[in-house]
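Engineer: The following comprises the amino acid sequence and a computationally predicted model.
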Amino acid sequence: MEMTQEKNLKLHDDVASCERLKMLKFFSMIHRLKNIKRAGWVRTNVSNPESVPDHMYRMAIMSMFIPSSSGVNKEHVMKLALIHDMAECIVGDITPYDKVPKEEKHQREREAMQKLSDLAGPEVGPELYSLWEEYEQQSSPESKWVKDLDRYEMIHQAFDYEKQENKPASLQEFFDCTKGTFQHDEIKKWVQELETQREAHIKQS
């Protein structure tokens, strides 16, 4: 009886140790994101372009400013913001300029998230994958807010770079590609205010 209990305890410890090793590997995998520069800024020759987690972090902070009257779970929005580009630690930041078919891009990212979710373990992994899939499918009100935040953060960053590099209106293409795509009135107000500030900056330059 005592021998059986000892074997069971050792087996439990071995399983726990294996899960911890996988968890640490997961932490190292997502570390790669810190070294992945956002492809749009690299392509447009921005100096010192932001990394993928820079983008996701500011999105997460922005989610705190969603009005309570929206009725969405802001904590859930924050989680989605922090997860939505996680697959890029394996597949990289794939943009339309890479000419990768949408279905293939989704397949690569799905396989990456499956790998990451496995490493994250049975408690956290399924949630990570579920959050990513929810965003990809745009299947909840929270995921739709994150889509707006994703686009808004990009144009806000574009304006930041225009000011930082003293190149007014140089990143107009990012504003053009998001025009008319915002779904929520609150975010539309942010966009309007940002564009007002940008127009004033252009005139002053």
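Structural biologist: It's in. Numbering: from 1, shown residues only.

Engineer: Every contact and neighbour count from this point should use C-alpha atoms.
Structural biologist: Noted.

Engineer: secondary structure class for the closest residue to residue 141 other than its chain neighbours?
Structural biologist: Once flanking residues are discounted, residue 141 sits nearest to residue 72: 6.8 Å by CA to CA, 6 or more residues apart in numbering. Classification of residue 72 using DSSP: H, G, I helix; E, B strand; the rest coil returns coil.

Engineer: With residue 89 as the reference, measure out to residue 72.
Structural biologist: Remark: distance between residue 72 and residue 89 (CA to CA, to the nearest Å) = 28 Å.

Engineer: re earlier: what's the separation between the residue nearest to residue 141 and residue 146?
Structural biologist: For residue 72 relative to residue 146 (CA to CA), the value is 11 Å.

Engineer: second one coming, line it up with the first:
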Amino acid sequence: MKRLLVYSEIIKHLPRTGWKRKGVPEPETVASHSWQMALMALYLSQGNALEYDFDKVIKLCLCHDLAESKLGDITPIDAAYSSKAVRETAAMAEIAVEADFPAAAELFAEYEAGETPEAQLASDLDKLDMYVQSLDYEQKFPDKDLEEFRRSAAAGIKTALGRNLLRDLQNREEPLPFRNMPE
């Protein structure tokens, strides 16, 4: 487990590249993003347990960006993006061996293939977290225009549940009540 904790520690402190490029002060980390996805999945399990294996969705959420502990957060505008899938698959294979955690590579492969309902929902939660995070940052930093992140997120939603959640976010009458961190 020691090796896994090393990788986990790296992503706990690895800022998300897209927000950093937009000049967002102290952007969320890769691990905080994965955690929020997993928390959304746990919440959704209350009313949708028959449609999805939520234990699997939560595991997919927690493992989907673990390769970034070796490669960093690669975004679509990075030169390395064209080889991202191959590089991340190799990184996950290394993590699986080094951390004695073969399930991580299996979960990553399932997430990347996007063929199971659980992988599709986990992918939607990835997009929905980006959507919500852009709203949070625009409220905290009114000089930031992060609409491109919301457009990208909305375009990537695949499941009926994901589309319903997105619609709820888009049709809200008031801003989400984000707050600053407690003192």
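Structural biologist: That came in fine, so what should we check first? All of these numbers come straight from a predicted model, not from anything done at the bench.

Engineer: if you go through the second structure in chain order, where are the helices?
Structural biologist: 2-13, 17-21, 30-48, 54-63, 68-71, 84-98, 102-113, 117-140, 147-156, 160-170 (DSSP state H).

Engineer: Out of these, the one nearest residue 77 of the second structure is which?
Structural biologist: Ranking the helices of the second structure by their distance to residue 77 of the second structure (criterion: CA to CA) puts helix 17-21 first, at 9.2 Å.

Engineer: how far apart are the closest one and its match in the first structure?
Structural biologist: Compared with the first structure after fitting, helix 17-21 of the second structure deviates on average by 0.5 Å (mean CA distance after the TM-score superposition for the first structure).

Engineer: Mean neighbour count and distance to residue 77 of the second structure added to the helices of the second structure, as a markdown table?
Structural biologist: A markdown table is the format used below for the helices of the second structure (neighbours: other CA atoms under 10 Å; distance: least, CA to CA, whole Å):
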| stretch | mean neighbour count | distance to residue 77 of the second structure |
| --- | --- | --- |
| helix 2-13 | 16 | 21 |
| helix 17-21 | 16 | 9 |
| helix 30-48 | 18 | 18 |
| helix 54-63 | 22 | 23 |
| helix 68-71 | 18 | 15 |
| helix 84-98 | 18 | 11 |
| helix 102-113 | 19 | 19 |
| helix 117-140 | 21 | 16 |
| helix 147-156 | 16 | 13 |
| helix 160-170 | 15 | 25 |
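
Engineer: Please tabulate those helices in TSV, including the columns distance to residue 78 of the second structure.
Structural biologist: Listed next are those as TSV, based on distance: least, CA to CA, whole Å:
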stretch	distance to residue 78 of the second structure
helix 2-13	19
helix 17-21	10
helix 30-48	17
helix 54-63	22
helix 68-71	12
helix 84-98	9
helix 102-113	19
helix 117-140	18
helix 147-156	16
helix 160-170	27
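
Engineer: aligned partner of residue 76 of the second structure in the first structure?
Structural biologist: If you follow residue 76 of the second structure across to the first structure using TM-score structural alignment, you land on residue 96.

Engineer: Now for its match, how many residues are close by?
Structural biologist: Close neighbours of residue 96 of the first structure, defined as other CA atoms under 10 Å, add up to 10.
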